[in-house]
Structures are given as structure tokens and as C-alpha cells.
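Novice: missing the sequence, but the structure's below:
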């Protein structure tokens, strides 16, 4: 019976598709105004709501201070909107990150390095596991922090195209791994350290000896990588790609056979990559190394991780220049900045869209609308008095809803943890297990929230292959990943809870 479960599930989901649910979402989403105008209208709605709710206050769970909704049309609000508009734009984190990474990735693409690497990869990756491999790499990509959003989805599209499959299926698979699978990993990442610090501080208000370390979710999150990669591959093959059909778009980079000169250049680039990695390892691995944290010698809080973006950029520039010179694509020093400049030209639409999105998110944050909604949601969940495992499900569902409006994982956890950790600890749940219930919900919704600062970048790349795509197209494509990742995670939590398996070294659900 188990053998036929995937087919039965696929049939059920295809029936749903035939009834038009995903198509309806796509059409409805794409009937919305142009993304630029959409976020102008959303900003106007936030302004109106801030006026209507101005003065309504909630108590911040972390510090007990009263947080009131502030009107954006007050004297203070108008002054703030005018004086901070430029800062909201230029200090919008994804803007600098995306443009920085495009310099390196664009150079690699224009000298032909990415094409050459993909051809070599395709010769060694069995076609049967391409989807699995793309999702798997996407999930592990969170080690590179937000840079994974910029690097992995476009490469996933090219890998699928090289295999004769629809590039948007590869783009979606990689995006699902990077976004909805963000919190899972085989290694301990900065997220583990950041969240566990907040959890420990709150848990000690109930038990002064409570402590949650960065490795306390490790076993559960490591297992999640393989489960989510399997589910993501299945969603890609059974739901997403059948909806897309055959690719007939205009954007079709040529994948001609590599010449002897290009093969030699690829080997040279590989040697440069190894040399670069070796130098970085020398600067990071030894005790007291230059790129470790100078105060405690840690890697998790080190200049290496904090400076990962320029380190990755320099890596791409190094290997691209070596490949370009050896392949004859770079003939003098003026070629490098020219090729970089050409790659940035294609991001002009993204830059324009970021201006209005940055204002919308800043309006939402300054007015305290996000905090107000989160606390009200938490109050409601407490008022219905759930107990046992269902309360964890309720908590995760609430997190899913609130995370659509507050995209910073650490900020949202700092808001929810003081309410739910004490409540759930009194029901005998380990704070590290409560943390998992939060992480899975916050992660799963990353690819569908309109507050995701990388959503305009995803749309910009999406339009390469489907010029009439809108936000509805992107969101309808990603919803199956969000729903099934979240359901799979809930099932995993229930299994760990029932069987008493460790979620980390010596740590259990209760």
C-alpha cells in the first residue's frame, strides 16, 4: 500500500489543479496591479490603518513596555516619511546584497563559466535525481545566508534547462529549498545560535537553569534536509513542472559542447577555486585565525560569516577572471568592469521596484502594525486554552500567519518567545522543541509572503522565462512547496514527540 501512496497523492493534487485552485490563485494574483503600483496601494492601506488604529497599544512580551500603533499621518509620521525615504531605500538590505552578488555572478555568466560548469555537472548527475539535488543544495544554501537567494534559484533554472526540462521548475525547486527550507541544515548555522540565545533567555524566566544551545535542534533539522529534499523533488516533478508544460520562451542560453580551450580554462578556474578555498580555510580554521571572532575565537559570530557576501563576490570574480582569460573571453583589463556593468543593467526593474517595497516595509515597521497584530494573535491563541500537542500546532499556525507580515525570524521570535515559551514549558514541553515549532512555520512561508524582500528579485528572474509573469504566478507556483513542507514538518514533530526521539544531543520534546 505504501508504494502507491505518492501516486494517490499526486492524483489528488492534480484533481485540485484541474479544479483550478492554483490557476485561480495565479490569475487572481496576476490581475492585481503592476507590482510597482501594488506596493504603492499597499503602502496607502498601511497608512490608512495606522490612522484608524493609532493609539491602540499592546504590551510587548519581551520587556513589558506598552507598544502603541503610530499614525503615519501625524506630524511625526509625515516628518519621518519625508526625511527617511532615501534611507529606507538605500539601507534596504537586499538592495546592496543583490547588486553585489550580481556583479560576481553576472561576470561568471558572461565569460561562460556558469555554462561550462553546468555542462560538466549534467554529465555526472543522473537525470532521475536532478530535482532532488537542486532542492537539497538550496536547503544547504542557508549557510551562505541571504546570498543563497541570489545564487541558487537562477542556477537551478539553468540546470533544468541544460537537462531539457522547464527552467522555471528548476527555479522553483531551488527557491523552495532556499526559502521554505531555510531553517533546515546538516551543519550548525548562524540561525541556530541566534534563536537559541533568545530561547534560553526567555526559558530562564521559568527555570533559571534552563539552557538551549545552538546544537539542540541539530538532529531534527538534519533529518529535515533529506525529508524536505524528497518532498520538494516530488512537488517539482508531479505538480509544478506538469503545470508549466514545455518551455518555449525566448530566453534560451546556448549550451554548445565545450571546446578543448574551454575545458582547459575550466580546469584552471577549478584550480583557482581550490586555491581560494585553501586561503580562506587558513584564515578561518586554525585557532586564533584572522577571520575568527577576535573575542571568543568562534566561527558563528566571526568576521568570516559576517563578511560572507564580499568573500563570495571575490570568489566569483577570481574564478571568472581566470576562466575568462584562459578561454579568451577577457582580453584586457577593461573587459571585466564592462561585463560587470552589463550584468547590472538587467536589474534596473528590480531597483525601481525595491524603492516602493522598501517604503512599504518601513511604514509597516515604524507604525508598529506588525507587533500589534502579533500580540493580538498570541492573545487569541492563549484565550482558547489548547493543551497537549494540538497547542503546538496552533502555535505553528499562528506563526505562519504572523510571519507573512514580520519576515525577520529573530525579530518575530523575540516577540513570540516571551508569550509561548513560558506557556508551553508549563505544559512540560522542552524550550528547544517549542523553538522547532516556531522555526518550521517561520521558514515554510518564506517563499509566499509579500513581505519577503527577495520576492521582487525572484519575480525579475522569473520574467526571464515567462515575460507575462506576475506575483500571482510566483506565489501560485510556490504554494505547494509551502503547504507540503509545513505538513511534513508537523508530521515529523509528531513522530519525534510520540516516539521520544532526541531532537539534538541529549535533548527531547518533553
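Specialist: Structure's in. What do you need? Bear in mind the structure is a predicted one, so any value in this text is a computation, not a measurement.
Novice: going forward, measure contacts and count neighbours with C-alpha atoms only.
Specialist: Noted.
Novice: show me the biggest helix of the chain in terms of residues.
Specialist: helix 471-499 (DSSP state H).
Novice: buried stuff in it?
Specialist: Buried positions in helix 471-499, judged by neighbour count with 16 or more other C-alpha atoms under 10 Å: 471-482, 484-486, 488-490, 492-494, 496-497.
Novice: and residue 278, how many neighbours?
Specialist: By the measure other C-alpha atoms under 10 Å, the count of residues near residue 278 is 12.
Novice: now swap in the one 4 residues further on and tell me
Specialist: Residue 282 is surrounded by 13 other residues when neighbours are defined as other C-alpha under 10 Å.
Novice: what sits against it?
Specialist: residue 289 (C-alpha atoms under 8 Å, 6 or more residues apart in numbering).
Novice: Next, it: secondary structure please.
Specialist: The three-state assignment at residue 282 reads helix, by DSSP: H, G, I helix; E, B strand; the rest coil.
Novice: Of all residues in this structure, which one is nearest the centre?
Specialist: With distances taken as C-alpha atoms, centre = their mean, residue 179 lies nearest the centre of the chain, 2.8 Å away.
Novice: residues contacting that one?
Specialist: Residue 179 sits in contact with 139, 149, 443-447, where contact means C-alpha under 8 Å, 6+ apart.
Novice: then this one, side by side with the first:
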């Protein structure tokens, strides 16, 4: 009955239509072919825009960005000469391989299944969703590690609790990626975005020091506003639509766990040993952070950037944590006999990623070629120019910025790359309207988050599809898009309402940061 209901309505149409698309690998190749044609047409027609930050030394004016044909001699050479680099430098590839080497051991040794079974056996099932979502949003402090650690674990947690595993994956994905800017504390994303904001202000108004905590209150409020939205969509819309999970559809035969049996003595011993291993790794990282030499703190950097090495080390930290915890559990529970068994489990984890490697090759080249064509840059710049000439009042203009940022996010995935292009136009423009740089940054963050979960250009989107196919081998791009679309709409509506209300009520965005500022009396035009 649930399956029949799932095929009805708009989401059912999206799922049916999307699942008729080619395999994602070939879909990316088709997109590359279409991109090549568009780049040729754009180049011939002279599609261009003025770069907002780069100055042509010969003319002293902003540098012109022109659409580049992907069949030009330069781009043909780049395609074939840089093919290994394009693939191996694909941003998420290294994160996925490193973390999964450790996580594969922990999973195959039985640590995940046993720990989750022990943890949720007597826990209220209804509280799993908000816990997973909150951890996902807080996990953004760990940047990309949250994608490759929490999201697959959420599927296991839901399954161990007798709930649909894909609902867990969807909730975690919505928390990590849809709530990308939501958090209780400022983190490395704040340092990155406000560094760009500071540069944007200085291009027009001279010296300016950004407040790294300028969005603290705003992003904390996002956490509490987005949490019930994702919770409601998961429990009231997505999980009922998915119906009861059928083990016969699983992509792997070892997916089903026995969730109702008591732990054995060996499993309890393994959990104790794994706990000691976790404590050891956490202690090691604390020593690296606060011990002699502080290797994970850059004491020479500005205060907001000092923890950057710590955040960047977390992927390696998760690898070591899962590897040692899995090995310790396996030795205690008797699922790992010797080091050869450990290596075999690591090799098995890489075997599971074989399809992802093929998919990453195609996706990496599409993303790279899109950048080579300059089409993403031109779209971003012209979109910002359109907003600047619209004449909208402040609250409406900020809402429009959210919508445009969300749309551009479908074409340009990197949050920092989009803001680097948009901010030199948007931030000074809004300051001349009396809107603070902190408010401009906050509005951008709302729009940048909402569509992360529905664009195949988001670099982790293919990986989420692989996670879902572990539990349902027939789960396709259409299924994932239909599953995540309600989250995207809900987060967009909530984010728009929150931003408009914040502006109307003129609430502080963070310590010393307000929505409005005095309009600058003088400006040094950028040359």
C-alpha cells in the first residue's frame, strides 16, 4: 500500500521520471556533452560579464569574463593532459577514501551494528530523528567529515531501531547539508565567509575588520528553527512515503541486523575495548591541540583562524578512531583474528566504493569543465548585477538574494566560490542601502544551504545515492530527488520567514552585529 501511495502525486512523478534517467555515470557524460554545446554557443555569441574582484593591469578596469568554448585548443589540451589531476583532485574523493578505510573496518567487525543496537534497544524510537538531525547540524564544525561519517551511520541507526534506513539517511543528509550553516557555535565556515565579506567591503569602502561571530545568534536560531522542520518532514512525510523497509531489496546481503537479541559476552567485551580505543584517540587529539607545540593550532594566525588545522585534521582523526575502535572491538568480540583480517576488511571497504570511484571520475570532469567554460562565473556575476538594479526594499532584496543564492547553488556548488563572486557586488550594494555586511552574509548562507540536498552538482550527492542503494538497490536519482525535495522546500520557506522576521524586528545577528548600519558617507570606487 505504501509503495502504491509513493507513486502518486508530484513526488511520485518526480521519482518515476528521475528513475528513467540513465545511470548516473552516463548522465554525467551526457551533461558534459550538453555543456560542450552550450559553451560553444555562449562563446560564439560573446556571452560575458565584468569580474567583480580582478583588475586588468593594461586598462585599470575590471577584467572581462568571457564564456570559453570547451573545444578550444587550450581546453582540449587541459582535458587530456590534466585528466589524472582532474580525477585525483576531485575534492570529496580523498575524504571518502580515507574515512571509509577506517569505517569499513568498524562496520565489518560488527562495531557499528552492536553499538547502535545497544544504544537504541531501549531508547524512544521517536527521538531518533531529532537526535540525528541535531548531530548533523553540529557536525558541520567537522566540515566534510560529517557527510562520510554521520549519514551512512544514520541509516544503520534507523535500521537498528526498526525504522526505514533511508529515512535516517535523508534526515541526516538534510541536517548536514540542508542545515549547512546552522550551528550553535561559529566555526571554520564563519571564518571563511567573513574573510570574503571583509575583502568585499574593502574593495569599495577601505579598511574593514569582519566580526567572526557576526552571525552567531542567527545561525544558532537557524538550528532551532530548522530542527523541527526536518523532524516533521522525516516523520510525517518521508518515512510514511517510504513504507516498511524490505530486506529483499537491499543492495548488500549482510545489511539485515538482529535488533531484538541481547548482547553476547564477546560483544560487550568488544564494546569496552572499542570504548577505550575511542578515549585513546580523543586523548591523542586533545594532546595535539593543547599539548606542547600545539600542532593542531596555528598560533600565528588570527584568532578566528587558529583552529583551522584542528578542523582540517578531523577527517584523519575519524579514520584513526574508526580503525582502532573497529580493530579493538574485533579483537574483543572475536571477529578479527589477526592483522590479515584487518587488511581484508579495509580492502572490502574499498571494493564497496568501486562504483563510487567510477561515478567520481565522471562527476569530477563535469565539475571541472563547467569551471573551465566560465559559465558558472558569468551566471553568478550577472545574477548579482540584476539584484543591484532591482530597486527592492531591504527585506525583499534580502529575500531575493536568498532565492538567487539557492538557484546559483544548483550550478556552482562551493559556498566560498559563490560568495567570492557575489559579495563584491552584493555587500557594498547593501551597505549603501543601510544593510550591514553581517546581514548580507547571513542571507547568503540561508540560500546556499536549502538547495544543497537536491542538486546533483553537490559533490557528495552521488555518495548519498550510494548510501541509499545499500538499503534499496533500485533507489535512483529520481528517488533521491523526490525524497529530498520536501526538505529543500521546507528549509527554504523557514529560512525566508526567519530572515524577513529578523530584518523586520531588527534583531542582533551576533555580538556587536546588527541588521542595519548607517549608510557610508563616502566610498572609494574600486578601480
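Specialist: Yes, it's here. This one's a predicted model, so the numbers in the text were calculated from it and none came from an experiment.
Novice: rewinding a little: looks to me like the residue nearest to the centre of structure 1 is in a strand.
Specialist: No - assigned with three-state DSSP, residue 179 of structure 1 falls outside any strand and is helix.
Novice: And the equivalent of it over in structure 2, how far from residue 13 of structure 2?
Specialist: Alignment note (TM-score structural alignment): residue 179 of structure 1 maps to residue 177 of structure 2. Taking C-alpha to C-alpha, to the nearest Å as the measure, residue 177 of structure 2 and residue 13 of structure 2 are separated by 24 Å.
Novice: next one: residue 206 of structure 2
Specialist: Applying C-alpha to C-alpha, one obtains 53 Å for the distance of residue 206 of structure 2 from residue 13 of structure 2.
Novice: got it, and residue 109 of structure 2?
Specialist: Counting by C-alpha to C-alpha, the gap from residue 109 of structure 2 to residue 13 of structure 2 is 41 Å.
Novice: which one of the two has more residues nearby?
Specialist: Set residue 109 of structure 2 next to residue 13 and count neighbours by other C-alpha under 10 Å: residue 109 wins out with 26 against 15.
Novice: Touching, the more buried one and residue 325? I think so.
Specialist: No - judged on C-alpha atoms under 8 Å, residue 109 of structure 2 makes no contact with residue 325 at a distance of 9.6 Å.
Novice: all helices of the stretch 51-200 of structure 1, in order?
Specialist: Taking DSSP state H, counting those that start in this stretch as the test, the helices found in the stretch 51-200 of structure 1 are 75-90, 93-110, 113-122, 130-140, 147-162, 167-175, 190-203.
Novice: ok, average deviation of the next helix or strand after the last one from structure 2?
Specialist: Looking back up the chat, that one is helix 190-203 of structure 1. Downstream of helix 190-203 of structure 1, the next assigned helix or strand under DSSP states H and E is helix 218-235. For helix 218-235 of structure 1, the mean deviation from structure 2 after alignment is 1.1 Å (mean C-alpha distance after the TM-score superposition for structure 1).
Novice: And for stretch 154-162 of structure 1?
Specialist: Its aligned residues in structure 2 lie a mean 1.0 Å from stretch 154-162 of structure 1 after superposition (mean C-alpha distance after the TM-score superposition for structure 1).
Novice: what do you get for stretch 39-51 of structure 1?
Specialist: Relative to structure 2, stretch 39-51 of structure 1 is 0.7 Å off (mean C-alpha distance after the TM-score superposition for structure 1).
Novice: now do stretch 269-277 of structure 1
Specialist: Looks like 1.5 Å for stretch 269-277 of structure 1 (mean C-alpha distance after the TM-score superposition for structure 1).
Novice: Please tell me which residues of structure 2 that stretch aligns onto.
Specialist: Aligned using TM-score structural alignment, stretch 269-277 of structure 1 spans residues 274-282 in structure 2.
Novice: likewise stretch 138-156 of structure 1?
Specialist: Counting by TM-score structural alignment, stretch 138-156 of structure 1 corresponds to 136-154 in structure 2.
Novice: Start and end of that stretch, how far apart?
Specialist: End-to-end for stretch 136-154 of structure 2, by C-alpha to C-alpha: 10 Å.
Novice: If you tally nearby residues, what's the number for the counterpart of residue 99 of structure 1 in structure 2?
Specialist: Aligning on TM-score structural alignment places residue 99 of structure 1 opposite residue 97 in structure 2. Residues near residue 97 of structure 2, counting by other C-alpha under 10 Å, number 17.
Novice: nearest residue to residue 97 of structure 2 other than its sequence neighbours?
Specialist: residue 350 (7.5 Å; C-alpha to C-alpha, 6 or more residues apart in numbering).
Novice: and the aligned partner of the one you found in structure 1, helix, strand or coil?
Specialist: Aligned by TM-score structural alignment, residue 350 of structure 2 pairs with residue 344 of structure 1. With three-state DSSP as the basis, residue 344 of structure 1 sits in helix.
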